[in-house]
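[1] Fold the stuff below for me.
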Amino acid sequence: MAGGQHDGVEQEFLTDLSRLGALHQAHLARKWSLRAVARVIGLSATTVSEWLKGSRFPQQPDAFTNLITLLRAALAEAGIDLPPGDRHLLDPDAWRARHQAVARQRAEAVSAGIRRAQAAAALADAEVRARFAALPDKPRPVAAWTAQQLGVHPAIHGTTDGADSAFVLPDYIERDHDRQLRARLDKAAASPQTVMVVVRGESCTGKTRTAYEAVRACLGGWQLVFPKDADSLLALLATDALMPRSVLWLNEVQDFLAGPVGEAASAALRRRLEEPGPGVVLATLWPAYHRALTTTPEPGNDKRPHARALLGPVVPVDIPGLFTAKDLENLRAGAHSSLTVADRTSPGGTITQTLAAGPQLADHYEQAVLPYGPYGKAIITVAMDARRLGHTSPLPAALLKAGAPGYLTEQQCAAADPDTWFAHALDYARTKVKGVAAALEPVADPNGMGALPDVYRLSDYLDHHARTIRCNAFPPDSFWTAARDHAASTADLEALAEAADQRGRYGIAADLYQRAADAGGTGALAELAWRHGRAGDLGGAEQLYQRLIDAGDTGALAELANLRQRAGDLDGAETLAQWAADAGDTGPLVELAWRRGEAGDLDGAERLALRAAATGNINALVRLARRYEEAGDLDGAERLAQQAAHIGGRDAVIRLARARERAGDAEGGKRWRQFGL
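    Here you go, the predicted structure:
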């Protein structure tokens, strides 16, 4: 039976019920009220009323049949003889058969709906599984993650009988910041939105352990996904695989937001926070990185607007570096051997740092002992300088080896065995202090088990340590040569070049930029082009900008237009400026219009200003109108101002009027207000 027929059968049933209700109202309501009828058949008066209005299908078939029987007897007792067309309304058997037919029809409809829902759910489930299968890092239940997998540092062994390779996780001591963080997560779990939570603290203060314990306590029934790099994060967000009731775990979030694709990752995370929840993006980072990513830059030097917009509104949960007296009291109430040793050996309450062997690791670096310590210290220092100056990728062994000689004395270099010194240096740098942490650590293979060959990661604590002890140190020549020849990526080369440039080593910076440009780095190519132009080498700069344009960099059109303009080729500059405007950058057109006006070519200036205004940029029109005004051509000024008001709105001209008035030029302000009418 078709859906329309089904609907018709039920509607006819309900229509007849309403006719039966009309008969009750006309002939029986005084003697048999709805309340009296309902009492007899054991239902509420409201239910009986809805039945007899035809607004509700009876769900109790026996009570419904009793209602028909009661009304039939009452009408017979009252001597009411119905017309032949209505007599079927008092036949209990007929009603029972009709009720069964409608009930079957309704059951079939529900069953079909369930089957459709099940099919849709199966399809959606298959789509989700397909999306998840393509991800390098997949969501898993929170309970399926271990502290070690989520980046918690192993603690020192409290006894000497444990295996050196064992992962030690001491008893957890809750502190004030734990209560703050858990309150945030509880609130996020009840929110309809996705919420970002930031845990901020110095190296080895327990940020990751704090976050791990809080997620387990507050969001234990959720899913958690831990992308290992920015590319994995972007893939996760692009496939929309982050479902509600999920934690996105971003340990050391600066590695995601400050790298080559940091702005893309920041923008994707901002979009995710606009999606329905509940969901949590949980990030940990150091205060210095938080400051670098959230501080408002100087005008024209904003390299991370999305990262700042992402982190700026979030009030971090700060992790103190020291245990308070109360914290130490709670610690001493436990019996875990690691905490006992940490308490005994931690000056000033630096419990977590000691647990992760930070001070001992720094001592291992600073007090490098013979015969191989100085060589180990040299390659560790290369790694320190590379990291603090912007090399964010894993550090190639070739870079460490080539950079080391400049950190050694002539005697140390002469005493080194050319065939074995580097192997011994690596052994020293990879020695685990207290069986926990090493200065140089292996980098896990993202595609399988084991470590990537010939690359290393500097210990987090030593990275932090280096930014204090070497903040003013400039690396030797061997470092820069090694960086030029062995840096892991063009982004690393560009970052190191920028660091050299900021320190006034322009020749080194140019050398690194050139190497990055040769390797395909468009940022380096743009920097070199700008440098050539600044040095007066317009031909060399134009060649470099042309390479950028050929590579699809529309921003280079504007720079090349400026070069042509400075060279006096205004027609060529105008052509390039128009191309830049077509690509969305009207700045060169505005600049050319101003220069034409400066040269006295007001017709040319107006033509260019109108072309810029056609794309929505009225600045050139306004500036030219002011020039006309200052020259006494008020008609020309009014004509251009009116065109600016027509394109940019009257407010655009009124703002200029207010600026004149603030400068004390009341008459000029009055004229500009009139221009905007």
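
[2] drop to CA atoms for contacts and neighbour counts, all remaining ones
    Noted.

[3] so who does residue 440 touch?
    Listed by Cα atoms under 8 Å, 6 or more residues apart in numbering, the contact partners of residue 440 are 380, 429-430, 456-459.

[4] which SS class is residue 404?
    Here residue 404 is recorded as helix under DSSP: H, G, I helix; E, B strand; the rest coil.

[5] gap between stretch 142-150 and the chain center?
    22 Å (Cα atoms, centre = their mean, to the nearest Å).

[6] With stretch 174-191 instead?
    21 Å.

[7] next one: stretch 254-269
    Mean-position distance between stretch 254-269 and its chain equals 7 Å (Cα atoms, centre = their mean).

[8] Ok, stretch 569-587 next?
    Relative to its chain's centre, stretch 569-587 lies at 35 Å (Cα atoms, centre = their mean).

[9] And that stretch, what's buried?
    570, 573-574, 576-581, 585-587 (16 or more other Cα atoms under 10 Å).

[10] related to what we said a few turns ago, sitting in strands, which of the contacts of residue 440 do you find?
    Here DSSP state E is the test, and the contacts of residue 440 give 456-458 as lying in strands.

[11] Can you select the buried ones among the residues you listed for me in PyMOL?
    In PyMOL, a selection of the buried entries from the ones in strands among the contacts of residue 440 looks like this (16+ other Cα under 10 Å):
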select buried, resi 456+457+458
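
[12] mind putting the ones in strands among the contacts of residue 440 in TSV, distance to residue 637 included?
    Shown next, in TSV, are those (distance: Cα to Cα, whole Å):
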residue	distance to residue 637
456	66
457	64
458	63
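
[13] Looking at the ones in strands among the contacts of residue 440, spot the one nearest residue 95.
    residue 457 (81.7 Å; Cα to Cα).

[14] to compare against the first, here's another:
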Amino acid sequence: MSISSLADESVGAPAKRRRLGVSTLTPESDSDPSRARTRGELGAALRALCHHKGMSLGEIEQQTKGWEKPLRPLKSSTLSNAFTGKTLISQEFLVGLLTLFEAPESVRRLWLHAQARIKDAEHGTTVHRVISVNRFDTASPRDLGIHSAIITPDTTDELPAYIERDFDFRLRAALTNEGPTRGCFVILVGGSSTGKTRSLYEAIHEVAPNWHLVQPAETEELLELKDHPPSQTVFWLDELQRYLGSRPPLSLECVRALTRKPNIVVGTLWPDQYDARVIPRQSNTGTDEADDVRRLLRSAIVISVEEDLTPDELERAHGLAERDTRIRIALRTRDAGLTQVLAGGPALVLRWEQAPDPYAKAMITAAADAHRLGVQSPLSESLLAGATFGYLRNALRVTPPDVWLAEALPHATRPLHGNVSALSPVDGGRPGTLAGYTIADYLAQHLRRHRRVECVPHEAWRALVAGLDRSADLRRIADSAAARLRYAYTEQALERLVDEFGDGAAAIELTHLLIRQDRFQQAVMVLRRRLEVEPRDRAAGRRLARVQELWQRVEEIRPAAHAGDPAARERLTEILADGGVCDDLRTRAKTGDALAAEELVERLVDRGRLRELRQRADGGHLYAAEALADLYVAWGDVDLLQARARAGDPAAELRLSKVHEEGVRTAGAESEAADLRAAAGGDPEAARRLCALLFELRDRAGLRAELEAGTYGAADRLIALYTAEETVPAEQLANLRAFGLTADGAPITPTPSP
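    A predicted model of the protein is given here:
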């Protein structure tokens, strides 16, 4: 039975108790907080409390909708997550709930003590949970992330025979190079199912089989060990991106602290994940955390694992094939590499392509898209069902989910050649529990390429934003939505990060989005709520002051803009779009600040603001003239360049002479774009260069495809191209910049304010 149905049952018993003068908040056996020891048990007690009170989640949300500080409205989605144990209810929400229920002080203390006790217990057991008493050689290969291999009738071992790799000696040397007193940090970089994890497993089995093993579930577990690290311990960080992309991410300081003692820290990464973090972005948008992650990766000993075996490795494989049927079968397969075949890769792709059950294919596609958007935790059955709905044809949507789930899940999780399956169940940390399902790496990588520019349906976005219960996953969903201009889902994800996880950075990011949409009042409320929860958040305090200053500036401009003044309207639109950055730079430039004037020119170029760029160039600003001439060269606008040269523009004259000597890019640029497009799926730096080139080629369709792929910078480049070409009406362009697109890629038209 759902929480809402439980809460909506008959209220006769609570009403009777009220008539008898019995407090509905007096702890009873099923709603006694003193019995709760976990967030799930506390959630069950809260659910029982609401049931005794006779209020549904919808009624609670409705009755608290108008609450103002120090109380906050109680959202049903947030309460639902707390009641089911997905999240621990915050102290602020708990106080609000008890206030609504008119709880006496003695009862309040019981509930608040229970919440604090569980919070402290969860924090205090983190280190205990991460320090393992198991030796490395007692761990099963499957638990360490080694892909299940194909199975043949004569299979007796869990793993096929190990094929020695050319890098094995270098790997073992890296693991033992520092001697007995210091540790090491080693990363294997390679594609899915190339043998990275198996090679690490074999190497550590040889050099440190009796050391302790630590497999942290979250980065925080590692960060808490840096002050008192153990020794002779293997820190196994398979799929290292999980720890680098968390909030906070794994830090260089932490790894250095762990390796000052004889510990081994090892991880695996796909090439695109490694490149995305180790290669600096061309624009100056890096953060301290990103810089630290970059230094961390550069401090590691990195060993590359190629997609295909080398001739020497193949020769060793043929030798092993005489006694291992699985290797013999893999060697005979011509359409995939040996390691991929051993992991069942081609069969997984065929299972998706030729799925006899359309519901199973839709479910696998939904899981692959979730992976493409950055989700790394298992997907629950209810989340999968909600997301899958968006991939079904209309005729298939009529069947109730309970019916098609019973058929689709067995197909999607059915093993191929043994234990290799498209979706694999993941336990919830206790015997007999199910956390959800994860997609096979090889299939995820294949579908990432296959569906790279496909739109993710609304139902999938909605299910992910509402159903994910890890802050790191929500953060990645927010970023993925923003990169694709799906701001509605960005807003929802950021709201959950703020309300349920107390994420101060998300609160600030949310205000940037709200200001672009001219929603200053909501932005102020977000920051004030943040400061009520965390008064010492200086960043939120500074942001609040900035938002209030911008709001005042906008209100001063608004009457003239509404009266039809084009200059005021353009200024108002720009302030909303960039949070007043260009407006501030323009003011500083007028006072003679040369650096501000140059930065303003750079931003005008980045945003395609050619009219103002030409005005500044015509006004004698040399930096603006050079930037404009460079843009004309990149676009091949020789006629415009010649016109400026004839008018006496020295920057245009210089570049025109170079154009005559070197020629304008034509077929060469198209060929370069084709090469970058082929590499962009796995190389983020190539993707960024591709966006810059597509802007220079004025390739709107190409930039739109990169936007759908979530490529960094594609959205900004596309909007800049629309601005420069003036092919999209200014009002529509402002709406696109502020409100973005629907799930299926249509521009969102905002509802007029009453």
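
[15] Let me see the TM-score of these two.
    With the length set by TM-score structural alignment, normalised by the length of the first structure, the two chains reach a TM-score of 0.59; 437 aligned residues with a Cα RMSD of 3.3 Å.

[16] Tell me, of the contacts of residue 440 of the first structure, which are also contacts in the second structure.
    Compared against the second structure with both residues aligned by TM-score structural alignment, their matches' Cα atoms under 8 Å, the contacts of residue 440 of the first structure retain 380, 429-430, 456-459.

[17] Columns distance to residue 610 of the first structure on top of these, output as a markdown table?
    Shown next, in a markdown table, are these (distance: Cα to Cα, whole Å):
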| residue | distance to residue 610 of the first structure |
| --- | --- |
| 380 | 60 |
| 429 | 65 |
| 430 | 66 |
| 456 | 57 |
| 457 | 56 |
| 458 | 56 |
| 459 | 58 |
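
[18] Who are the contact partners of residue 67 of the first structure?
    By Cα under 8 Å, 6+ apart, residue 67 of the first structure lies in contact with 37, 41.

[19] May I see the buried residues of stretch 448-464 of the first structure?
    Of all the residues in stretch 448-464 of the first structure, those buried under the rule 16+ other Cα under 10 Å are 455-464.

[20] ok, now which ones touch residue 238 of the first structure?
    By Cα under 8 Å, 6+ apart, residue 238 of the first structure lies in contact with residue 268.

[21] ok, it to residue 226 of the first structure distance?
    Applying Cα to Cα, to the nearest Å, the value for residue 238 of the first structure to residue 226 of the first structure is 15 Å.

[22] still on that earlier bit, most widely separated two among the buried residues of stretch 569-587 of the first structure?
    Across these, no pair lies farther apart than 570 and 585, at 17.7 Å, counting by Cα to Cα.

[23] before we move on, the earlier item: between the ones in strands among the contacts of residue 440 of the first structure, which is closest to residue 356 of the first structure?
    residue 458 (14.7 Å).

[24] Matching that closest one against the second structure, which residue comes up?
    Aligned by TM-score structural alignment, residue 458 of the first structure pairs with residue 439 of the second structure.

[25] if I read this right, its match contacts residue 422, doesn't it?
    Yes. If you go by Cα atoms under 8 Å, residue 439 of the second structure and residue 422 touch, sitting 5.7 Å apart.

[26] so what's in contact with the two at the same time?
    Here residue 439 of the second structure and residue 422 have residue 364 as joint contacts, going by Cα under 8 Å, 6+ apart.

[27] check contacts around the counterpart of residue 304 of the first structure in the second structure.
    Using TM-score structural alignment, the equivalent of residue 304 of the first structure in the second structure is residue 290. By Cα under 8 Å, 6+ apart, the contact list for residue 290 of the second structure reads residue 277.

[28] and residue 290 of the second structure, helix, strand or coil?
    Using three-state DSSP, the secondary structure recorded for residue 290 of the second structure is helix.

[29] can you check residue 152 of the first structure too?
    Under three-state DSSP, residue 152 of the first structure comes out as coil.

[30] Check the burial of the aligned residue in the first structure for residue 306 of the second structure by counting its neighbours.
    Aligned counterpart of residue 306 of the second structure in the first structure: residue 320 (TM-score structural alignment). By other Cα atoms under 10 Å, the residues close to residue 320 of the first structure number 17.

[31] Longest helix in the second structure, by number of residues?
    Secondary structure of the second structure per DSSP state H: the longest helix is helix 538-562.

[32] Go ahead and name everything in contact with that helix.
    With Cα under 8 Å, 6+ apart, helix 538-562 of the second structure has contacts from 504, 507-508, 520, 523-524, 527-528, 530-531, 567-570, 572, 575, 579-580.

[33] What of stretch 636-644 of the first structure?
    Contacts to stretch 636-644 of the first structure, defined as Cα under 8 Å, 6+ apart, come from residues 613, 618, 621-622, 624-629, 652-653, 672, 675-677.

[34] contacting residues around residue 443 of the first structure?
    Contact partners of residue 443 of the first structure, counting by Cα under 8 Å, 6+ apart, are 394, 451-452, 455-457.

[35] Give the buried residues for the helix or strand following the longest helix of the second structure.
    Next helix or strand after helix 538-562 of the second structure toward the C-terminus (DSSP states H and E): helix 566-578. For helix 566-578 of the second structure, a neighbour-count test (16+ other Cα under 10 Å) marks 568-569, 571-578 as buried.
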